[in-house]
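**Student:** 3D, please:
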Amino acid sequence: MRNRSLAIPYVVWMAVFVIAPLLLIVVYAFTAKDGGVTLSNFSNMGQYFPAFRHSFVLAVTATVICILIGYPLAYFLSKEGVLVRKVAMMLIMLPMWMNFLLRTYAWMSLLDDNGLINQFLSGIGFFRLINTLFGTDLTCFHMINTQGAIVLGMVYNFLPFMIMPIFSVIDKIDPKVIEAAQDLGANSAMVFRKVIFPLSLPGVLSGVTMVFIPSVSTFALSRLLGGGKTLLLGDLIEMQFLGNAYNPHLGSAIALVMMVIVLVCMAVMNRFGEGEEGVAVL
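**Tutor:** Okay, the predicted model is just below:
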């Protein structure tokens, strides 16, 4: 009884700040402004299909890039000594100590047409060389206010969430399993393909979940790095609650659909992860 009483504050916290807001979203999604039950909020979402498409395409792109960067980095870190690991992890996590918006503003100053990157390239004569070789009149690389800048912001901000779970899983693989594969005649490539990669899939799937979910729902990155040219789901939901087109019922419907899609994706990935883990154990 005493132990159960200790859980009361957590139950109250969950009820007030998690369950209650979710119930409000469901109620708003299925009601109209006059309070009547309706499905029009969902039927009106078709006009915003481009926002859904852009959000999922950019989120998937950022997630794939994070895998391509994060997996090799996590793998090589797992092979290094303790000192190298500590320094590398500190460098990976160091940007996370800074506010999300400050990191984004820093990238704005880097990617701007008159930003530090273009100034550096101009200072070393890179643009002059390109213009001489190809007969162009290039003065800068236009990087800001593009979809590429949005993806870059996603990768930069969420890459640690891909590296950490993969590193944690690979680091816990029993060296005896690898030695057994080598004793049976497997070379390094075969050991990685048949042993290390299958056993590390739970970490990959955890990283995919931790990167994909915040990427698909982000709104600050698209507005600051994309210049508001690419409307994402986060921007669309924010507009319905805080913008001039105030419509919390439509915003709740969009948020509810997005949550369902994300939960389905997570369930599929978890199911896939269980199957792969079973194959690896066998």
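
**Student:** going forward, measure contacts between C-alpha atoms and count neighbours the same way
**Tutor:** Noted.

**Student:** what's the distance between the spatially most central residue of the chain and Tyr156?
**Tutor:** Most central in the chain under CA atoms, centre = their mean is Val211, positioned 2.6 Å from the mean C-alpha point. Taking CA to CA, to the nearest Å as the criterion, Val211 is separated from Tyr156 by 11 Å.

**Student:** Phe120 now?
**Tutor:** In terms of CA to CA, Phe120 sits 21 Å off from Tyr156.

**Student:** More neighbours: which of those two?
**Tutor:** Shown here are Phe120 and Tyr156; by other CA atoms under 10 Å, Tyr156 has more neighbours (16 against 12).

**Student:** One more, please, to line up against the first structure:
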Amino acid sequence: MSLTSRLAALRGLFSGRSLLIGTPYLWLLLFFLLPFLIVLRISFAEMDGARVSDLFTYANNELFMKLKLQNFATIFQDDLYWSTYAQSLMYAGATTLVCLFIGYPFAYFMARSPSSVQPLLLMGVMLPFWTSFLLRVYAWKGLLDADTGWVGLFLKALHLDQLLLAVGLIPAEGQFMYSPFSLLLGMVYTYLPFMILPLFGTLSKLDLRLLEAAQDLGATPWQAFWRVTVPLSRGGIVAGAMLVFIPCVGEYVIPELLGGPETLMIGRVLWDEFFANNDWPMASSVAVVMVLLIIVPLAIFNRNQSKGAGQ
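**Tutor:** Below is the predicted model:
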């Protein structure tokens, strides 16, 4: 290859299009894949005093690799970890469904509002982000107090604590804190904007002429909504569900501040393994399994979606 051809290939490699496409991949490589590989490496090691042991050792002109699989075997054998994984997935799924139930009508209303009002509504959705996440979650401890918090007093005045007790969301009447109810409430409050924003972006681009055509063909407004609006907003639903579900699975702060002993989630287990037990390999193994539990179903889902779109 001549020098001119090499220079042309080099210019093509560093062209604007290549840089535009390559920058996100470089970001994912440095800040997502590389840290995960480091965690994966630690999961196969063992604690050597205050440090993590090396996987590779070189002695007598021989290279040895030592992988400790006991951490993963413990996860599969101990019911505590599996129950924690299941509970994390259950709370994350419930939070996603509640956020979708609340966020879809809200996003639909925003998308159908006059264009002059939409920026104000968007600001209202994003306004909580102007305050510290930790402070917003911690504030619910006072709001849900049955004696002093106005939310707790309101729920108690409506006798909703009896209903929550009947369905098992609180341990006793008037005790809203440190319960599955307070955990779900805190997670829904925190992650609801992540559901509303993708839905709003999808619904605001919906062609209203399709709804008019459906009604001209005899569909009622409710039928037009289910058969036209909801299918066309599936992309926003999937994006919002992933933005809510994935961080909820590994959530630590909300279960620690608002959850009780019966609301043990994988984020709290990770914290205990890392800092209370100082067992970094075990904590890394728990994190690797958690990532696989999320990534593998998502990869299968995206593959099926791609096949469906291709057909």
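
**Student:** Superposing both, give me the TM-score.
**Tutor:** Overlay of the two chains. TM-score (TM-score structural alignment, normalised by the length of structure 1): 0.83; 267 aligned residues with a CA RMSD of 3.0 Å.

**Student:** returning to what we had before: so what corresponds to the residue nearest to the centre of structure 1 in structure 2?
**Tutor:** Aligned by TM-score structural alignment, Val211 of structure 1 pairs with Val244 of structure 2.

**Student:** can you tell me how far its match sits from Met126 of structure 2?
**Tutor:** Distance of Val244 of structure 2 to Met126 of structure 2, given as CA to CA: 15 Å.

**Student:** now do Met65 of structure 2
**Tutor:** Distance, Met65 of structure 2 to Met126 of structure 2, using CA to CA: 50 Å.

**Student:** Mind listing what's buried along the longest helix belonging to structure 1?
**Tutor:** For structure 1, the helix that runs over the most residues, judged by DSSP state H, is helix 248-281. Residues of helix 248-281 of structure 1 classed as buried: 248-256, 258, 262, 266, 269-270, 273, 276-277, 280 (neighbour count, 16 or more other CA atoms under 10 Å).

**Student:** Likewise for stretch 53-72 of structure 1?
**Tutor:** 54-56, 58-67, 70-71.

**Student:** just stretch 123-132 of structure 1 next, same as before
**Tutor:** The neighbour-count check on stretch 123-132 of structure 1 (16+ other CA under 10 Å) flags Phe126, Phe127, Arg128 as buried.

**Student:** Just give me the match in structure 1 for Thr84 of structure 2.
**Tutor:** Looks like Thr84 of structure 2 aligns to Ala51 there (TM-score structural alignment).

**Student:** And Ser115 of structure 2, by the same measure?
**Tutor:** Alignment note: Ser115 of structure 2 maps to Val82 in structure 1; criterion TM-score structural alignment.

**Student:** ok, now which ones touch its match?
**Tutor:** By CA atoms under 8 Å, 6 or more residues apart in numbering, the contact list for Val82 of structure 1 is empty.

**Student:** cool, and Met195 of structure 2?
**Tutor:** Cys99, Leu100, Gly103, Tyr104, Ile237, Ala239, Gly240, Ala241, Leu243, Val244.

**Student:** Okay, and Asp145 of structure 2 sits in which element?
**Tutor:** Assigned by DSSP states H and E, Asp145 of structure 2 belongs to neither a helix nor a strand.

**Student:** Which residue in structure 1 occupies the aligned position of it?
**Tutor:** Match for Asp145 of structure 2 (TM-score structural alignment): Asp112.

**Student:** Could you measure from the closest residue to its match other than its chain neighbours over to Ala267 of structure 1?
**Tutor:** In space, and not counting its chain neighbours, Asp112 of structure 1 is closest to Ile144: 5.4 Å by CA to CA, 6 or more residues apart in numbering. Between Ile144 of structure 1 and Ala267 of structure 1 the distance is 35 Å, computed by CA to CA.
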